[in-house]
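Engineer: no FASTA, just this:
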């Protein structure tokens, strides 16, 4: 596929008339969640720099509760944890502790650094989430678009957990929405204008090229109905890769007309996606 075709296929913004109202809704719904859940702990540091912080929304029921860790998208260069707590009212009422992770953004931060920060957040949660009613043995990571990529990096196998003092299987499951799992096509299109990946960085940060999650790991996949062919193909290929490795893969069809940016709102109510997530966390 040539550069022009790759630019079209990986231009998520072009699949909607205007992303700004949807991004504004992320922030408005998250502000509403904070107002509705006064026990939320906002801006807790997990590392030494300002972007290394997270927000915790404790479960409505007594713990230890499974932990839903959401990593926002934005092509690694947009958004914040302040835009990422919109699912907390629904999921905390269902018995989950919800965490929204923040991280430094490209191009100021490399993808290697962004992945390092997300892994550091996971390590922090293993050591600290019990103080907030969460169960570190039941951490379920989730993300959309670039956040789907980062969640997949946390679910991937390999020896990286041992370097952080984590157990070999540091996450109990994952929800991956319209994610990016093979980064070489992005290196060859407009996305690399801010990501600045070389070939080696694209390889080491591609979940499709890393050891899969442990056999039996529950994984929920969904991709928006109006995505481009490449986004749909990436999800299909990663789901197949994980299923072949023995993971418990659930593919949830997105609603008709859903787009790259609004699919995450399916986590906010009793939808097929939300039900699948709760089952994966042992709450249904």
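Structural biologist: Done, it's in. Computed from a prediction, not measured in an experiment: that's the story for all the values here.
Engineer: Could you use CA atoms for every contact and neighbour count after this?
Structural biologist: Fine.
Engineer: quick one, helices of the chain?
Structural biologist: 3-9, 20-36, 88-93, 111-128, 146-155, 160-163, 184-187, 192-195, 199-204, 229-244, 272-280 (DSSP state H).
Engineer: Tell me what angle the fourth one forms with helix 146-155.
Structural biologist: With axes from the mean of the first three to the mean of the last three CA atoms, to 10 degrees defining the directions, helix 111-128 sits at 60 degrees from helix 146-155.
Engineer: Buried residues in helix 111-128, which are they?
Structural biologist: With burial defined by 16 or more other CA atoms under 10 Å, the residues of helix 111-128 counted as buried are 111, 114-126.
Engineer: can you check the second one too?
Structural biologist: Going by neighbour count (16+ other CA under 10 Å), the buried part of helix 20-36 is 23, 26-31, 33-34.
Engineer: Please report how far the closest residue to residue 86 other than its chain neighbours lies from residue 269.
Structural biologist: Excluding the flanking residues, the one nearest residue 86 by CA to CA, 6 or more residues apart in numbering is residue 30, at 4.4 Å. As for residue 30, its distance to residue 269 is 14 Å (criterion: CA to CA, to the nearest Å).
Engineer: what does residue 181 give?
Structural biologist: For residue 181, the distance to residue 269 - CA to CA - is 27 Å.
Engineer: Tell me which of these two has more neighbours.
Structural biologist: residue 181 (25 against 14; other CA atoms under 10 Å).
Engineer: The structure to be compared is supplied as follows:
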């Protein structure tokens, strides 16, 4: 199994631009633009790190973002405040992700980004947020997170994600722990999972591809199988792609079987 040091020891590619969507240092997006005149298909990318800024930020996705740029895709790699940062947790982490996604619609014409060919890709905790962004149209109107006419996102590729926050909070064997979920959803309010976890929002009405390493020690494999069953029962088109002999790091490491499979899904979704 690869380690994070195996990934971060590689030469780090550099984004083409960084755009701000708010005043905090984490309120930013890295834009990766391929060569050519466009218009470019777009990957809206969401990093993981157990929803904690101290564990990871958007730079963890630099290597796969560079790989996608070389393949001709623009990448909108968002950052957000984790639960361990002032203003993070509920509702800040979710509002940050939403604002970063909404900025894409504003800036797309300036950078010749083709939003008719848009896919969201999220890793680990970012897989949860990518699905949540695609499901914003399903949020209860009474939620502080609700906004009318959010950016439409379809499909979503989830790399070792945690879609079901209630299940995550009840699973001490998950690599993020359980206390972080309480900070993320705000357990001191009524129905804290209703507007934060994915199962209460089903059906999302979007294509979902789950890519999971069979030997992932951070995200229990049952998270994928259990969520697929829930989503399919609700009527969503969900496919689970199991990569053998694969852990968590391989999912965002170019050249691995896991990332090669994910790239194939992305390329196929964004093809003209």
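Structural biologist: Thanks, I have the structure now. Not measured: the values here are computed from a predicted model.
Engineer: Superposing both, give me the TM-score.
Structural biologist: Remark: TM-score between the superposed chains equals 0.80 [TM-score structural alignment, normalised by the length of the second structure]; 254 aligned residues with a CA RMSD of 3.0 Å.
Engineer: before we move on, the earlier item: any chance of the buried residues of helix 111-128 of the first structure in CSV, with distance to residue 160 of the first structure too?
Structural biologist: Converted to CSV, the buried residues of helix 111-128 of the first structure look like this (distance: CA to CA, whole Å):
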residue, distance to residue 160 of the first structure
111, 16
114, 15
115, 11
116, 10
117, 13
118, 12
119, 9
120, 11
121, 14
122, 12
123, 11
124, 15
125, 16
126, 15
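Engineer: longest strand of the second structure?
Structural biologist: strand 113-123 (DSSP state E).
Engineer: Quick check: it compared with the first structure, mean distance?
Structural biologist: Comparison of strand 113-123 of the second structure with the first structure after fitting gives an average deviation of 1.7 Å (mean CA distance after the TM-score superposition for the first structure).
Engineer: what does that strand correspond to over in the first structure?
Structural biologist: The aligned range for strand 113-123 of the second structure in the first structure is 134-144, by TM-score structural alignment.
Engineer: Now do the matching stretch: everything it contacts.
Structural biologist: Residues from elsewhere that reach stretch 134-144 of the first structure (CA atoms under 8 Å, 6 or more residues apart in numbering): 58-59, 63-73, 97, 125-127, 129-130, 148-151, 154-155, 170-179, 264, 281.
Engineer: ok, 7 Å please
Structural biologist: 63-73, 97, 125-126, 129-130, 148, 151, 171-179, 264, 281 (CA atoms under 7 Å, 6 or more residues apart in numbering).
Engineer: who's in contact with residue 17 of the second structure?
Structural biologist: Residue 17 of the second structure sits next to 30-32 when contact means CA under 7 Å, 6+ apart.
Engineer: Would you write a ChimeraX line that selects the buried entries of those residues?
Structural biologist: The following ChimeraX line selects those of those that are buried, judged by 16+ other CA under 10 Å:
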select :30,31,32
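Engineer: how about TSV for the contacts of residue 17 of the second structure, with distance to residue 179 of the second structure added?
Structural biologist: Below are these laid out as TSV (distance: CA to CA, whole Å):
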residue	distance to residue 179 of the second structure
30	30
31	33
32	34
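Engineer: now, which of the contacts of residue 17 of the second structure lie within strands?
Structural biologist: 30-32.
Engineer: from those residues, which is closest to residue 67 of the second structure?
Structural biologist: Nearest to residue 67 of the second structure among these: residue 32, at 10.1 Å, using CA to CA.
Engineer: Mind telling me what the closest one corresponds to in the first structure?
Structural biologist: Aligned partner of residue 32 of the second structure by TM-score structural alignment: residue 57.
Engineer: Tell me, how many residues neighbour the nearest residue to its match once chain neighbours are set aside?
Structural biologist: Nearest residue to residue 57 of the first structure, sequence neighbours excluded (CA to CA, 6+ apart): residue 40, at 4.5 Å. Close neighbours of residue 40 of the first structure, defined as other CA under 10 Å, add up to 19.
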